[in-house]
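Chemist: Make a model of this:
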Amino acid sequence: MAEARQLTLTPASQIRSAKQKFAWDPYLPLGTVTIFAGRGGEGKSSFALHLGSQMQAGVLTGDLHGEPRAVLIVGHEDDWGTVMKPRLVAAGADLDSVYKLGIQTVVDQVTRETVPAFPLDIDLIRKAIEETNAGLIIVDPITSTIDGDLHKVADVRRALNPLMELAQETRSAVIAIMHFNKGTGNVSDKLSGSHAFRDASRSVMLFATDEETGRRIVTLDKSSYSDAKGQSFAFNLESVIVPTDDGDTTEVARVEYLGETDVSVNDIVNRSADDNGMESDRSEAERWLISYLEDQGGSAAARDIKKGSQVDGLEWRTVQRASQRVAEKAKSGFQGAWVWTLDLAKGDTKATKATRVREPGTFGTFGGNVSPLSIIGSTRCAFHPAAEPKQDGSCGICRAEAIADRIAARNAGERVA
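Modeler: The predicted model follows:
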């Protein structure tokens, strides 16, 4: 049957304007599709279920706060009995308002259940939302529901556009889970399939594991409705034991949300390429960062540290990695800037106290108790009298040697461990 097409014209004056609403502000907008993308095992599904459990309780920070809504899940990769339901239990979900969404088909009088296909089953999805008052639809993975070629822009848009229109109509949010392509490079280009997935979605969140800390990092890589693009947050996956309906128990992952971080997924994905032969650069960056923070009184804004590192010719990613071992990070005040504070004990857990402590005469920050300046009552260092004192009166050469000794001792302790 030929498609009938006709012109429509609507004056802008007849279109009602409205502020964009969020299920979870500023990351998960209502009325559109948000993509969760990353390599396998990064916690994308677990975090989606975590948000779903909060949606049910009406505690997400956003425009549905105080308004509990049900959750629909379209997924077939993980078994519901052994994986999905235990994960929901671990997340604290209300199992009576989480629904597995499937489609029954009858072929030659044989009934089968399958996953929905977009756009073919969009009317059935609308019916499910209306019957359950769902506020969140999780599609895991979105690529299994596309009725067409994933690498053709037209097919992807034909599937996603009706889903986005349905989300707008029902004031709900859609999380579409996808996988990364392997390799380093621009993380924005790593979504599997056509670039239309990224182009059509209004929000894209990228997931990766920071191997240096074990934390999962999530970066808001695209945000059409907020100025939060580029922001990142972290979470842990902690193992918990939950009871099963057969009288046994099983072990699954549960999300521990950690808040914002200045580490990005792009940093992590490209870190392995940067790490080859760069251990000496990292040690140099540690020494530089310690010296810089001490000169600033122990703390400094991250943006100022970045500027200082660029002036001194250091790669910012190398300084960020070094900071994991020698600095604590926190935000200063409401919507404040990131501040790094010197914490030399942070990376010393594997080094022994005996190898860390220098001879008496090294200033107290590095393990000694007496400054070489106080020994001779002079403004010059007793060990390096030709060295010009730093602003705080300390000897820059002693400081550098002490830092080098601490880093070498710590690295030696790690190798032994």
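Chemist: use CA for all of it now, contacts and neighbours both
Modeler: OK.
Chemist: quick one: residue 191 from residue 182, how far?
Modeler: For residue 191, the distance to residue 182 equals 10 Å [C-alpha to C-alpha, to the nearest Å].
Chemist: With neighbour numbers in mind, choose between these two.
Modeler: Applying other C-alpha atoms under 10 Å to residue 191 and residue 182 shows that residue 191 carries more neighbours, namely 23 against 13.
Chemist: Sketch out the strands for the stretch 101-250 of the chain, chain order is fine.
Modeler: Taking DSSP state E, counting those that start in this stretch, the strands of the stretch 101-250 of the chain run over residues 103-107, 110-114, 134-140, 173-179, 203-209, 216-223, 232-243, 249-261.
Chemist: what residues does the second one touch?
Modeler: Contacts to strand 110-114, defined as C-alpha atoms under 8 Å, 6 or more residues apart in numbering, come from residues 102-106.
Chemist: mind running it again at 10 Å?
Modeler: Identification of contacts with strand 110-114 by C-alpha atoms under 10 Å, 6 or more residues apart in numbering yields 74-76, 101-106, 145.
Chemist: can you redo those as a markdown table with neighbour count and distance to residue 92?
Modeler: What follows is the contacts of strand 110-114, written out as a markdown table (neighbours: other C-alpha atoms under 10 Å; distance: C-alpha to C-alpha, whole Å):
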| residue | neighbour count | distance to residue 92 |
| --- | --- | --- |
| 74 | 22 | 19 |
| 75 | 24 | 19 |
| 76 | 17 | 21 |
| 101 | 21 | 20 |
| 102 | 19 | 23 |
| 103 | 14 | 27 |
| 104 | 10 | 29 |
| 105 | 11 | 33 |
| 106 | 9 | 36 |
| 145 | 20 | 28 |
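Chemist: Now for residue 323: which residues touch it?
Modeler: With contact set as C-alpha under 10 Å, 6+ apart, residue 323 has these partners: 282, 285-286, 289-290, 317, 329, 340-343, 346-347.
Chemist: please give me the structure for this one as well, since I'd like to look at both together:
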Amino acid sequence: MENAKTLVQLGWHPIPLGGEGGKVLLVSGVTGHEGVDVTDDETFREWADRWAATDDGLNLATRMPVGVIAIDVDCYDGKPGAQTLAEHEQAWGALPATWSVTARTDGSRKLFFRVPQGWTSRGILGPGVEIVQRHHRYSVAPPSVHAAGLVRAFAPDGHDCGQLPPPEDLPALPEAWRAGLAHDAASARKGSDEDAAEVVGSFRGGAMTPKVQAHLNALLTAVAERSNRFDAMRDAVMGLVRLGAKGERGVDAALRLIEAEYVDAVADKRGGERMARKEFQAAKRGGAQIVAGDPNYRAMDYETGEAFGPEGLWGSGSRWTAVVVDGERLWQRTVESDSQPAIGHGSLTQSLADVVPTKVDWLWWPWIPRGKLTIFEGEPDVGKSTMTLTWASMVTTGGPWPCAIVGGRETHNEKGLNEPGSVVLVGVEDDIADTVVPRLIAAGADRSRIVTMTQPTDDKGAPVPFLIPEDVDRLRRAIDEVDAALVIIDPITAFMSDAVKPGSDTANRKALMTLASVAERTGAAIVLVRHLNKGTGMSAKHRGGGSIAFTALARSALLAAKLPESEDRENADATYGLASIKGNLSRAPQTMGYRLESSRDDPDSPVVLWTGQLDENADQLVGADGAKPDARKAAPARDEAARMIKELLASGPREAKDVRKMVSAETGCSDKTVANAANKLLIVKTPVRGDDGTVSHWTWELPPKTFKAGLSAKSGNKVARNG
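Modeler: Below you'll find the predicted structure:
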């Protein structure tokens, strides 16, 4: 508390830090363009009471006062801050001796200077050097405890001076440096959220390029080494956003991996997974806003030093390259001739040895992948819309998702999304007010997380329909606007452009590829709903209405179907089945049974009730040739009942009701399943009559061994064979 008061008296603005490395900001609203300077003793006392006694302790930082900047030179872990500073001193003149703070002995330090009020700088000088300003970052204040040691202040003569002087005592930043670092206020401002969404939406999919992999590896290394993970995450995200804006491939995939690794590493220190994820999303959004609002950031990759085009900070074609001298990485500026191709362009191939393998993200594993297209189809009246709204509800609440069986093992969406997310509904067939919303309420959805796309109008005020592929960019913006995890387009055929010929696989594939690209860029699971065709007897893969391109391009295809009549089904409560038609990304799950029932509070709104697993596969559910009842897998419950019936009757006939009762009690089967098992065994059922001729009871006995006449394949003669 006393140190905070001292800083205020000297003209600096204290900020509380703590957490791992002693550099985590503990309060909000005290940094950035809108930050408020804290000066009252009561707040300082609250900070001390709240954090001073914690395991991490309490450090203090200083927000830059008006008219002060710090040049942050990083030389640790091979960063070339000293080299960058020397290069610029050679170009702009030597900096005057000034006060500095550091906790390191490798040359890393922050140098403080006065600047005119209202003057702002671009945020990066070059590799390893950043400009700390009132609106951008802050400086740890002495005598804080840093991960690298005690933070100390040094006077211009190099002696430890205990604390920084009043801002007015700092030397002025030379005019040549101000001219070299300055940019106009317009370029200093960040872009809007909409501009940032545009930047993120421009990222190209595909395998990660080597530059993207380098940023990813830097973050993974920092996490593994337990260095300052927040700074590492922020730097990696900022670098990736810049690379994405310049057209490097694989940025989205790298960002998702970084988010997962960062959240896993710091959640317990950031107040939970949600707060850690919020930090990551803020870094991503902030990076995109900077790229959108500052042309200098577009022109240069500050992590590698490469600058492109006429707006590059060191002119057209200039770049920094890393060279290794006696095992030390140094940075060297070079200038290419106009005849040389721009860096990063012209290559037509990429070695797969450079591709970092990644895992598939799932919404509901292994049914609905994220970042991919999923087809969901079925006949009318099987509850497709109710099912999709059920999925939407589970996304908004974070589950729980129903248990699935994969490879004989129960799964509980371990690999899927188990925290609340947002949903975009595109043109669901039912009315929003009287059907969709009541069903969402019945399913327990958090409707604040569900949106529909607004519909523009033409010059006459008529609504303009959403069309694919013409309007997929609108969809991408809608996804980005709410950071949607799930998109439902119901039905997909209603939104295909008239320019897309229904019977043309090529035309449909091209149109759907635009949707697949949006899914990949945003990481959203896009579910396309469609009806079945009339092709009875065809396999489930060919029963979807329209082009086969839908099923071919989707990474997962699901079927909802009414269960065929069967008296031997073990899952007697199921009315419908949800089956996997195809899944390119995992093993197929076992078909799940469900039924539709009226909501307890709203009889007009159906809800999905899951009833367990089914033996039928997708082909059997659509009655495909070769998948008729005689080709199905044996029902386990019926087979168990048959086994016990044979044991009970092995010694001779018994009264039927006794057999049925004992089998049902032992196996848990219904009377119908026991009867079906008896029929399969060809049990001989005999009525036993009383003296008056009426049937008093029935007996069951095993059938006698019989012989049927057949033809010998070799001789053509009739031979006896056991039936």
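Chemist: picking that back up, any shared contact partners between residue 191 and residue 182 of the first structure?
Modeler: With contacts defined as C-alpha under 10 Å, 6+ apart, the residues shared by residue 191 of the first structure and residue 182 are 38-39.
Chemist: Just the buried ones from the contacts of residue 323 of the first structure?
Modeler: For these, a burial check counting by 16 or more other C-alpha atoms under 10 Å picks out 282, 285-286, 289-290, 317, 329, 340-343, 347.
Chemist: From the residues you listed, pick the one nearest residue 91 of the first structure.
Modeler: residue 329 (27.9 Å; C-alpha to C-alpha).
Chemist: thinking the closest one is in contact with residue 298, fair?
Modeler: No - assessed by C-alpha atoms under 10 Å, residue 329 of the first structure is found out of contact with residue 298, at 12.0 Å.
Chemist: if we can go back for a sec, residue 30 of the first structure: which of the strands of the stretch 101-250 of the first structure is closest?
Modeler: Among those, strand 173-179 comes nearest to residue 30 of the first structure, with 4.5 Å by C-alpha to C-alpha.
Chemist: relative orientation of that closest one and strand 134-140 in degrees?
Modeler: Between strand 173-179 of the first structure and strand 134-140, the angle comes out at 10 degrees (axes from the mean of the first three to the mean of the last three C-alpha atoms, to 10 degrees).
Chemist: Can you tell me the SS state at residue 16 of the second structure?
Modeler: Following DSSP: H, G, I helix; E, B strand; the rest coil, the label given to residue 16 of the second structure is strand.
Chemist: how close does it sit to residue 574 of the second structure?
Modeler: Separation of residue 16 of the second structure from residue 574 of the second structure (C-alpha to C-alpha): 59 Å.
Chemist: can you check residue 379 of the second structure too?
Modeler: Separation of residue 379 of the second structure from residue 574 of the second structure (C-alpha to C-alpha): 17 Å.
Chemist: what do you get for residue 479 of the second structure?
Modeler: Plainly put, residue 479 of the second structure is 35 Å away from residue 574 of the second structure if you go by C-alpha to C-alpha.
Chemist: more crowded one of the two?
Modeler: More crowded of residue 479 of the second structure and residue 574, by other C-alpha under 10 Å: residue 479, with 26 against 21.
Chemist: got a list of what the corresponding residue of the first structure for that one touches?
Modeler: Counting by TM-score structural alignment, residue 479 of the second structure lines up with residue 129 in the first structure. By C-alpha under 10 Å, 6+ apart, the contact set of residue 129 of the first structure is 70-72, 123, 135-137, 166-167, 170, 172.
Chemist: Pull up the overlap in contacts between residue 329 and residue 298 of the first structure.
Modeler: Counting by C-alpha under 10 Å, 6+ apart, the residues touching both residue 329 of the first structure and residue 298 are 340-343.
Chemist: Which residue ranges of the stretch 601-723 of the second structure form strands?
Modeler: Counting by DSSP E, counting those that start in this stretch, the strands of the stretch 601-723 of the second structure are 606-613, 654-655, 684-689, 695-701, 707-711, 718-722.
Chemist: from those, which stretch is densest packed?
Modeler: strand 606-613 (a mean of 20; mean count of other C-alpha atoms under 10 Å).
Chemist: now what about that one, what contacts it?
Modeler: Contact partners of strand 606-613 of the second structure, identified using C-alpha under 10 Å, 6+ apart, comprise 383, 386-387, 389-391, 402-405, 435, 438-440, 442-444, 570-578, 589-600.
Chemist: What is the mean deviation of it from its aligned residues in the first structure?
Modeler: Mean deviation of strand 606-613 of the second structure relative to the first structure after superposition (mean C-alpha distance after the TM-score superposition for the first structure): 1.3 Å.
Chemist: State the span of the first structure onto which that strand is aligned.
Modeler: Aligning strand 606-613 of the second structure against the first structure (TM-score structural alignment) gives residues 253-260.
Chemist: Thanks again, I'm all set now.
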